[in-house]
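>>> output the structure for:
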Amino acid sequence: MTTTADDLRAPWRGRADGAERERWQAVADDLAARLAPGAADRDRENALPLEALEEIRHSGLAELLVPARHGGHGAHFETAFHVVRTIARADASLGQILGYHYLNQACVGFYGTDPERAARWFADSAAGQWIWSDAFNPVSPDLELVHAGGDAEYRLGGTKRFATGAAVADIVITGAVATGGPWDGELVVLALPTGRAGIEHLDDWDHLGYRASASGSVRFDQVRITADDVIGVDTGTPFSTVVTPGVQLLFGNIYLAIAQAALAQARELTLARRGSWFLSGVERYADDPVFARVIGELLARTTAVEALADRLNARYDEVVGLGHATTADDRAELEIAIAHLKVVATEVALDVTSRVFEVTGASSTASRNALDLHWRNVRTHSLHDPVEYKKIEVGAHFLTGAVQPISLYT
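Below is the predicted model of the structure:
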């Protein structure tokens, strides 16, 4: 089938139907059941989750969003976000890697300018069950992309921190402003095999949470770049920049998943508690109205976040489906709506993962339970970008209609 420029700009069309959602939810549920038992051990080991990533590859989820005409499953972002949420409830680190995979792989569609090259990227990714990551942290020092002769040969140098999943991925997305050559002065978006000569994964991630997320730094030492590595140029069009609200939507879904996981574990621990508090007048802790009230409050707030996330997951497909017809207003409306989710998902997840201990009691702090893993994960990742600025973003738009400048955070 011939790939047209319009196909390139909008590889995803329409909305997920019930059959699609049901099919992939079943796959995600099965995979999550197999991954969940090892989550605490992966966290303690702070090691690369290589075996778990192989499970994800074998499940078929790696090519979920690749268009069917290129050998993928042709699913939609709504389905992908639900899949990520399911995996993140089992292991937030793995959910983050999978979510980043979907959005980095999607850069082929968002930034691509060559239909033939885009078709090749998608087809090769589907055939190889590639996992995609990125080294695009905008607060790290900029990389240098210097023309090295020929029509389009460059050398890439520098270091990017917090490159989640890069050390276990097949492809890493990165970019730099070119110096010299055909792309002089332009921000070139690159897709590079992670094992290419000159790419070094520093394995320096040792943080409070997300310890199985392979989030170490990546060093580029005079890496050879040719035209075949170029996805496109970031020109800041409304459609190409829709990928960034997608990243923020991913975060909201993962924070929701962490809160849901904490509540589910708290329920198990509370039901397993022996006896009751001596002033309660009941026989079991699970029957104590004080604890029921706490759980009820946390569950209700989490359910509200879920409703907002579900609505925005579907809305994201609607905007993405506009392709190159996406307007600045379309993009701004989506950005602000997702910023609402980011605010409430962050605060609810932090509160839930902390306060579940009020119900589960002192015994739940035993290391074997790893109940603290939920809080450590959401506390670590929610510092990715300050949520206070998301509040300002929402409030300023409500008051004056102001929209923040487009960036890799907005």
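>>> when you work out contacts or count neighbours from here on, use the C-alpha atoms and nothing else.
Fine.
>>> how many residues are close by the closest residue to P67 other than its chain neighbours?
The spatially closest residue to P67, leaving aside those adjacent along the chain, is G74, at 4.2 Å (CA to CA, 6 or more residues apart in numbering). Neighbourhood size, G74 [other CA atoms under 10 Å]: 19.
>>> likewise L61?
Around L61 sit 23 other residues, with neighbours defined as other CA under 10 Å.
>>> over to G18?
That count, for G18 with other CA under 10 Å as the rule, works out to 9.
>>> what's the distance between it and A75?
Separation of G18 from A75 (CA to CA, to the nearest Å) stands at 12 Å.
>>> here is the second sequence; please produce its structure so I can put it next to the first one:
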Amino acid sequence: MPPDSSTLSTYFDPFPPDSGDALLVRAVALRPLLQADAVQRDKAGGRPVAQIALLKQQKLNAAAIAPQYGGEGASWVSILRVVRELARSDGSLAHLYGYQHLPLHTVLARGTDEQQQRWFSQAATEQWLWSNSGNAMSKTSAAERVPGGWIVDGFRPFSSGSHVADVIHIAWQDSTGARWSALIPADRAGVVIEDDWDGIGQTQTGSGTVSFHGVRVRDDEVLGDAGSPLSPFESVVSLLQQSVLANVFIGSAVGALDEAREYTVTQSRPWIHSGVERHVDDPWIQRAYGDLAIRTLAAIELADDAAAHLDRACALGRGLDAETRGRVSIDLAAANVYAGENALDVTEKIFELMGARSATRARGYDRFWRNVRTHTLHNPAEYKKRTIGAWLLRHPYAPLGAYR
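Here you go, the predicted model:
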């Protein structure tokens, strides 16, 4: 017989993680620890140092690195499921974990054999957290060529994770306007974390400014040649970004439904005109939760399918062609758009279903909407819909580039 409302909240998980995915199982084990103080940490902002340490303890950071360097060679399906699982409790940590794979991929696409051996091996041993301070939309850092390297000055905004990173991927323009990038230790002299992020959401991501004051970059830390064109494989970094965001959206929607369902079952009171004694027996509430669950399950399927396509494309390595990359970009754009729009709806709708007493700062349910709203603005759905529509109408795939 079905449980009553006092036990329903622990009866089942409507969005169960794949217990056959060993990497995901390690992330699931972190959920109680992250959940315990998620609301308080969201309010406090700052640096999630203890939570990054948990990722390292579970050996999650280097999971995507190939076994030949000491990693596990985890698939993108697994990595992105971990992002989703972390976002059920902590959107900021999910963001940082996912985004660290962007510079890691850049090393894979542009790094020399020696650079890959050196950096990946050390990252696997020390469980580095990678970060990025090379926002492609900004041209606010420059460098002077000196013997054996460069001297970098300026700043870059949206440097997510730099405040807790072990290494930072930085970028600059030279005197001709050509764009260079390099991987350097986060504690390199002259690197200043400004701690000026004040977004309404993703409060522990440190997505503010990093300043460079005469930062010395060695030639063996520079990734590739600024004169080489963007290759399809290198451009996969944009697809990874979209994939991470999609799974942060989905995890946030699932987390919002987790917490809203718990509240609805244990604390919500029926409306005076509903004609039922328990809120959970109101057909309106049942139908509304069913609708949100169906769409969230659909978002999960779209994201997993797109991640599987991403895995097949990345298996081609530097041999990836523009046509194959373009087809994957359509799948990921669709998954990203659907996940974002569904998450915005879910994270707003839950308040209507829980009732007036749920809308307090102390409960912290608003963090899910704030997190999703913050991220969806960085990657507008409008332009992804246009890209998909143009492809459907037999236009070519969008040119390689940022956010495509």
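>>> surely the residue nearest to P67 of structure 1 touches L65?
Yes. Distance between G74 of structure 1 and L65: 5.4 Å, which falls inside the contact criterion (CA atoms under 8 Å).
>>> which ones are touching F351 of structure 2?
The contact partners of F351 of structure 2, by CA atoms under 8 Å, 6 or more residues apart in numbering, come to 260, 358-359.
>>> go again with 6 Å.
Shown in contact with F351 of structure 2 (CA atoms under 6 Å, 6 or more residues apart in numbering): no residues.
>>> tell me which element the aligned residue in structure 1 for it falls in.
When the two structures are superposed using TM-score structural alignment, F351 of structure 2 falls opposite F357 in structure 1. Take DSSP states H and E as the rule and F357 of structure 1 turns out to sit in helix 328-360.
>>> next one: that helix to chain centre, how far?
Using CA atoms, centre = their mean, to the nearest Å, the mean C-alpha position of helix 328-360 of structure 1 is found 14 Å from that of the whole chain.
>>> residues of that helix that come out buried?
330-332, 334-346, 348-350, 352-357, 359-360 (16 or more other CA atoms under 10 Å).
>>> distance from it to structure 2 after superposition?
When structure 2 is superposed, helix 328-360 of structure 1 averages 0.9 Å from its matched positions, counting by mean CA distance after the TM-score superposition for structure 1.
>>> same check, this time on stretch 248-255 of structure 1
Stretch 248-255 of structure 1 versus its aligned partner: 0.9 Å mean (mean CA distance after the TM-score superposition for structure 1).
>>> where does that stretch end up in structure 2?
The aligned range for stretch 248-255 of structure 1 in structure 2 is 242-249, by TM-score structural alignment.
>>> pull the number of nearby residues for D6 of structure 1.
Per other CA under 10 Å, the neighbour tally for D6 of structure 1 reads 12.
>>> hmm, I typed the wrong one, I wanted V189 of structure 1.
Counted with other CA under 10 Å, the burial measure for V189 of structure 1 works out to 22 neighbours.
>>> now which residue in structure 2 aligns to it?
Across the alignment, which pairs residues by TM-score structural alignment, V189 of structure 1 is matched by S181 of structure 2.
>>> show me the helices in the stretch 51-200 of structure 2, by range?
76-87, 91-99, 101-110, 113-126 (DSSP state H, counting those that start in this stretch).
>>> residue contacts, the aligned residue in structure 1 for N342 of structure 2?
Residue mapping for N342 of structure 2 onto structure 1 gives V348, with TM-score structural alignment as the criterion. If you count contacts by CA under 6 Å, 6+ apart, V348 of structure 1 has none.
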